[in-house]
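Trainee: structure of the sequence below:
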Amino acid sequence: MTRFTVLKHDTTTRARLGLLLTRRGPVHTPAFMPVGTQATVKSLTPEEVRATGSEIILANTYHLLLRPGPAVFEAVGDLHTFMRWDGPILTDSGGFQVFSLAKLRTVSEQGVTFRSHIDGSLHELTPETVIDLQLVFGSDIIMPLDDVVGYGEPESRQVEAMQRTHRWLSRALDYFVARTMSSEPASRPLLFGIAQGGFRAERRRTSAEFVASLPLDGIAIGGLSVGEPKQELYALLQASLDPLPEDRPRYLMGVGAPEDLWRAVSLGVDLFDCVLPTRLARHGALFTENGRIDILAVRFKFQREPVDPCCDCYTCQHYSAAYLHHLFRAKELLAYRLATIHNLRFIQNQMARMRTAIAEGTFAQAMEAFLTRYGNAEAGYAGEPLLYEGER
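Mentor: Have a look, this model is predicted:
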C-alpha cells in the first residue's frame, strides 16, 4: 500500500505537492502541524484548530509520559479520545525535551534516564519504551528516540550522538515491526526515522543516507533550529535533503517561521511542526501579510480595522485590532485564544498558498512575492520572545 504520493513537482524549485495517507485520514502536503504538547493546542478547542485549516497535529511523548501518564490513557482511551481530536496525530519521541528540559539526564547505549522538570521523579526512555508509549497513545505517526545535541557542542559529541541515533533507530524499527506485524497495513501507525548529524554537511548526508536505507514510512530531519545561524540551517537542511528518496515524506522538525516554511518547501520539505506561531500569539506577536506586528504597541489602541484586513480567520472577521490591543493590555484570557486562532490560520493560509502555487507551476514567483512583502517588514520587528525550552 502506497502511503505517500508526490502529485506534482515544481518546475523551478524542489517544492513538491503530495498526499500522505494515515489511518485517520489524509494529509495534503506541504503541511504544518500545530503543536499540542500536552494533549491541547494551547487555548483552543479541537474544533477551533480544525477551523484554521489544520489536518494533523503534534503531541509530545515526554510531556504525556510525565502528565497525565500512560495509565490514564490505558484507563480512558487513546489520545484522540482523550482530547477529542479525530484527525491524525504525530507524537515526537521526547528526545528534544530530554535534551532541553530534563534535570540530571544520563545518556547511555540503553537509552536515557532523567529527572522530571515537574517533580524531580526519575524516568527512563529507551528506543523500545518510546514505541510502547506511542502505541498506548494511539499515535498515527510515531517518532523514534534520538540523541539530540545543541549548537556548539564538541565534534566528538556530535559524532557520538549521530551514531547512537542510528543504533537506536535500528532497535526501534525492529521493535515496531514486531509489535505491529499482525496489523493490517491500512490500520497500523506510520514510523518515521530521524536523520541527525550535528553541524557538518558531510555528517548530515551520511545520516540521511542511513535513515533512507531503512524500510521507514517517512524521514525527519532533526537537530536543526537549535541556535545555529539561519544560513547555516539552510545549508545543513539542503545537505540532509539531497540523499533522500522521492517516494517518502520529509519532515523538518521544529521550524515554523513563515519565511522559513517557504524556503524549506522550496528545498523539498513536506511536513513541519513548531510551537512558534502559538507561542508568539500568546505574547501578542501576530503574523500579517506585511510582516509580524506587536499588538501591544500603542499604534493599535484606536485601530478599528482588524489586525490583517486580508485575513479570513475568525478573529479578523469579527474583532478590531483595538479590541485585541485592549485584551492583551488587560491580560484577558480571550486575547490568547483570538491571537492563536489568527496565527495558526495565517500559517495554514501560507501552506495552502504554497500547495496552489506548486500545482499551478508558480511557486518561485509566489515565494519571492511573499518574502519581499513579509521579509522587508519583518526586519523591523524588535519584540521576539524566546521559545519555551522543550517546545518545538
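Trainee: from now on I want contacts and neighbour counts done on CA atoms only, so please keep to that.
Mentor: Will do.
Trainee: and the spatially most central residue of the chain, how far from residue 238?
Mentor: Nearest to the geometric centre of the chain sits residue 273, at 1.3 Å (C-alpha atoms, centre = their mean). From residue 273 across to residue 238, the span is 18 Å (C-alpha to C-alpha, to the nearest Å).
Trainee: so which bits of the lengthiest helix in the chain are buried?
Mentor: In the chain, with assignment by DSSP state H, the single longest helix is helix 333-360. Of all the residues in helix 333-360, those buried under the rule 16 or more other C-alpha atoms under 10 Å are 335-355, 357-359.
Trainee: now the second one, please; I'll put the structures next to each other:
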Amino acid sequence: MPGPVDNGPDPGGGAGAFGFQLLATDGAARRGVVTTAHGTIRTPAFMPVGTQATVKTMYPEQVRALGADILLGNTYHLMLRPGAERVARLGGLHRFMNWPHPILTDSGGFQVMSLAKLRKITEDAVTFQSHIDGRRHVLSPERSLEIQGLLGSDIQMQLDECVALPADRAEIERAMNLSLRWAERSRRAFIGTPGHGIFAIVQGGDDEALRVESARALGVMDFHGYAVGGLAVGEPQDVMLRILEATCPELPVRKPRYLMGVGTPDDIVQSVLRGIDMFDCVMPTRAGRHGQAFTRRGKVNLRNARHADDPRPLDEESSCPAARDYSRAYLHHLVKAEEALGAMLLTWVNLSYYQDLMAGLRHAIEAGRTADHVAAVREGWARGDIPPAA
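Mentor: Next up is the predicted model:
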C-alpha cells in the first residue's frame, strides 16, 4: 500500500507563496511555521474562533498580545450577515475586523448541517434556509470558495459534508465520497493569489479504513494543507485518537495538518503527540462566558460558592493579568452578578492559557523533550485546583 504523499514545496513557488516549513520533530509531534500573505503562523497553533468577525468579549489587540498568530472566521455566519460582498467592498475581512494577521475561514458546511433550516444536499450543492431570517441560500463548493475569496482569508477550506456520529458505515462512506468529489471542485475553484492557500478535509467518520482512503485520495490532489474533520462531535476521546493514529501517517509530510473544532487542553496535547499542527475551538471563549477558567491546575468553576471569600488570584504564576491580578472572590461576584466584565476577564484567562499551552509544546518539541513536558502538564491538571486554606 502506498504511504503518505510528499508533494514538496508549495506549488505556487516564488516569493510570497503560501508555504509550510517543518522545523523540528519529536516522535510524531511537529514544530513548524506556515507562511501566508498576512504573516506567519507558528505551529503547533491554536486559532481563537472569531465566528462573526469577532472573538467574543475580546479586543483584537488583546488576542494578538496573548500570542495568537491566526484567527478563524465562519463562512456560514458571515455570508448571512453582514454578507461577503459587503465585506469585500469594505476592504476585506482583515480590515473589517481590524486584524492584519492571518485568518482561516471554514467552508460553512458544518454550520449548514447543524444550524440551517430545511437543508437539502444534492451532488451539486446544499440548499438551506437561514436560521436568521429563513431566506433560501445555495452553497456549492464553488460558491463557498467565492465567498471565502471575497472575505480575503489567508486559508480557505473546501466544502464537505460532515455526518453526525454514530452513523451507519454506508452513510459515512456516501458523505466521504461526496466530500472527495467536492474537494476536486473546490481545488479547481480556488484562486491561488500569492500567500493564500486551500486546505482539504479528510472525512470518514469513525471508520479507519475510510479515513485512510479519504486521506490518500486528497493527498494526490495537492492541496496546501490538510484538515481532519468530523471529529470532536461527541465521540469518546479514544475514538478520536484512534482515527488520528490511522490518518496522520497518510497525510503529506510537508503540509500543515489541522484538526477542526478541537478542543479541550488534553485533546490538543494528545493530538499534537500524534502529528497535528493546528487547532480551533470555541471552548475557551464559551467557557469564559459561563464562569469557567482553564489553568495549569485544571478547570476552575468560578460559579462555585467556595470562591466567594477567596482573596487569592486564579494563578499567581500566570502570564495573564486577569488570572494573576484579580481575586477569585471578585471573579465569582462578577459571574454571579452576570456582569460583562466577568466574561471578559475569564475569556482573557482562557485564551492566555491556551496560547501558553501551545508555546510550551512548541518549545518542548524544539528541545526534544515533548514526552516529559506533556507528563508535567498533565500532572498539574491531575493535582487539581488548590483549595483555600481552612
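Trainee: care to give me the TM-score?
Mentor: Here the TM-score for the pair of chains, by TM-score structural alignment, normalised by the length of the second structure, is 0.92; 369 aligned residues with a C-alpha RMSD of 1.2 Å.
Trainee: per the alignment, the residue nearest to the centre of the first structure corresponds to what in the second structure?
Mentor: If you follow residue 273 of the first structure across to the second structure using TM-score structural alignment, you land on residue 280.
Trainee: roughly how far does that match sit from residue 360 of the second structure?
Mentor: Distance from residue 280 of the second structure to residue 360 of the second structure, by C-alpha to C-alpha: 17 Å.
Trainee: equivalent analysis for residue 59 of the second structure, please.
Mentor: For residue 59 of the second structure relative to residue 360 of the second structure (C-alpha to C-alpha), the value is 24 Å.
Trainee: and what of residue 122 of the second structure?
Mentor: 45 Å.
Trainee: ok, back up a step: what sits against the closest residue to the residue nearest to the centre of the first structure other than its chain neighbours?
Mentor: Nearest non-adjacent residue to residue 273 of the first structure, counting by C-alpha to C-alpha, 6 or more residues apart in numbering: residue 33, 4.7 Å away. By C-alpha atoms under 8 Å, 6 or more residues apart in numbering, residue 33 of the first structure lies in contact with 54, 55, 56, 57, 58, 271, 272, 273, 274.
Trainee: my guess is the fourth one contacts residue 37. True?
Mentor: Spelled out, it's residue 57 of the first structure. No. Using C-alpha atoms under 8 Å, residue 57 of the first structure is not in contact with residue 37; the gap is 9.5 Å.
Trainee: just checking, the match of residue 273 of the first structure touches residue 44?
Mentor: No. Counting by C-alpha under 8 Å, residue 280 of the second structure does not reach residue 44; the two are 11.2 Å apart.
Trainee: distance from the strand or helix carrying residue 144 of the second structure to the first structure after superposition?
Mentor: Here residue 144 of the second structure, judged by DSSP states H and E, is contained in helix 141-151. Superposing on the first structure places helix 141-151 of the second structure at an average distance of 0.4 Å from its equivalents, by mean C-alpha distance after the TM-score superposition for the first structure.
Trainee: next structured bit after that helix?
Mentor: Heading C-terminal from helix 141-151 of the second structure (DSSP H and E), you reach strand 155-157.
Trainee: from the chain's centroid, how far away is that next one?
Mentor: 12 Å (C-alpha atoms, centre = their mean, to the nearest Å).
Trainee: where does that strand end up in the first structure?
Mentor: Strand 155-157 of the second structure maps onto residues 141-143 of the first structure, going by TM-score structural alignment.
Trainee: what about residue 238 of the second structure, neighbour count?
Mentor: 10 (other C-alpha atoms under 10 Å).
Trainee: what does residue 377 of the first structure align to in the second structure?
Mentor: Checking TM-score structural alignment: residue 377 of the first structure goes with residue 384.
Trainee: then residue 204 of the first structure?
Mentor: Aligned partner of residue 204 of the first structure by TM-score structural alignment: residue 211.
Trainee: contacts only, for that match.
Mentor: 202, 203, 204, 205, 243, 246, 247.
Trainee: doesn't residue 207 make contact with the fifth one?
Mentor: To tie it back to what came earlier, the one meant is residue 243 of the second structure. Yes. The pair residue 243 of the second structure / residue 207 is scored as a contact, 7.5 Å apart, by C-alpha under 8 Å.
Trainee: show me which of the two is the more surrounded one.
Mentor: Legend: neighbour count by other C-alpha under 10 Å for residue 243 of the second structure and residue 207, higher for residue 243 (21 against 16).
Trainee: what span of the second structure lines up against the longest helix of the first structure?
Mentor: The aligned range for helix 333-360 of the first structure is 340-367, by TM-score structural alignment.
Trainee: after superposition, how close is the matching stretch to the first structure?
Mentor: Looks like 0.5 Å for stretch 340-367 of the second structure (mean C-alpha distance after the TM-score superposition for the first structure).
Trainee: which parts of the stretch 101-250 of the second structure are strands?
Mentor: Here the stretch 101-250 of the second structure has its strands, by DSSP state E, counting those that start in this stretch, at 103-105, 117-121, 126-129, 136-139, 155-157, 197-202, 225-228.
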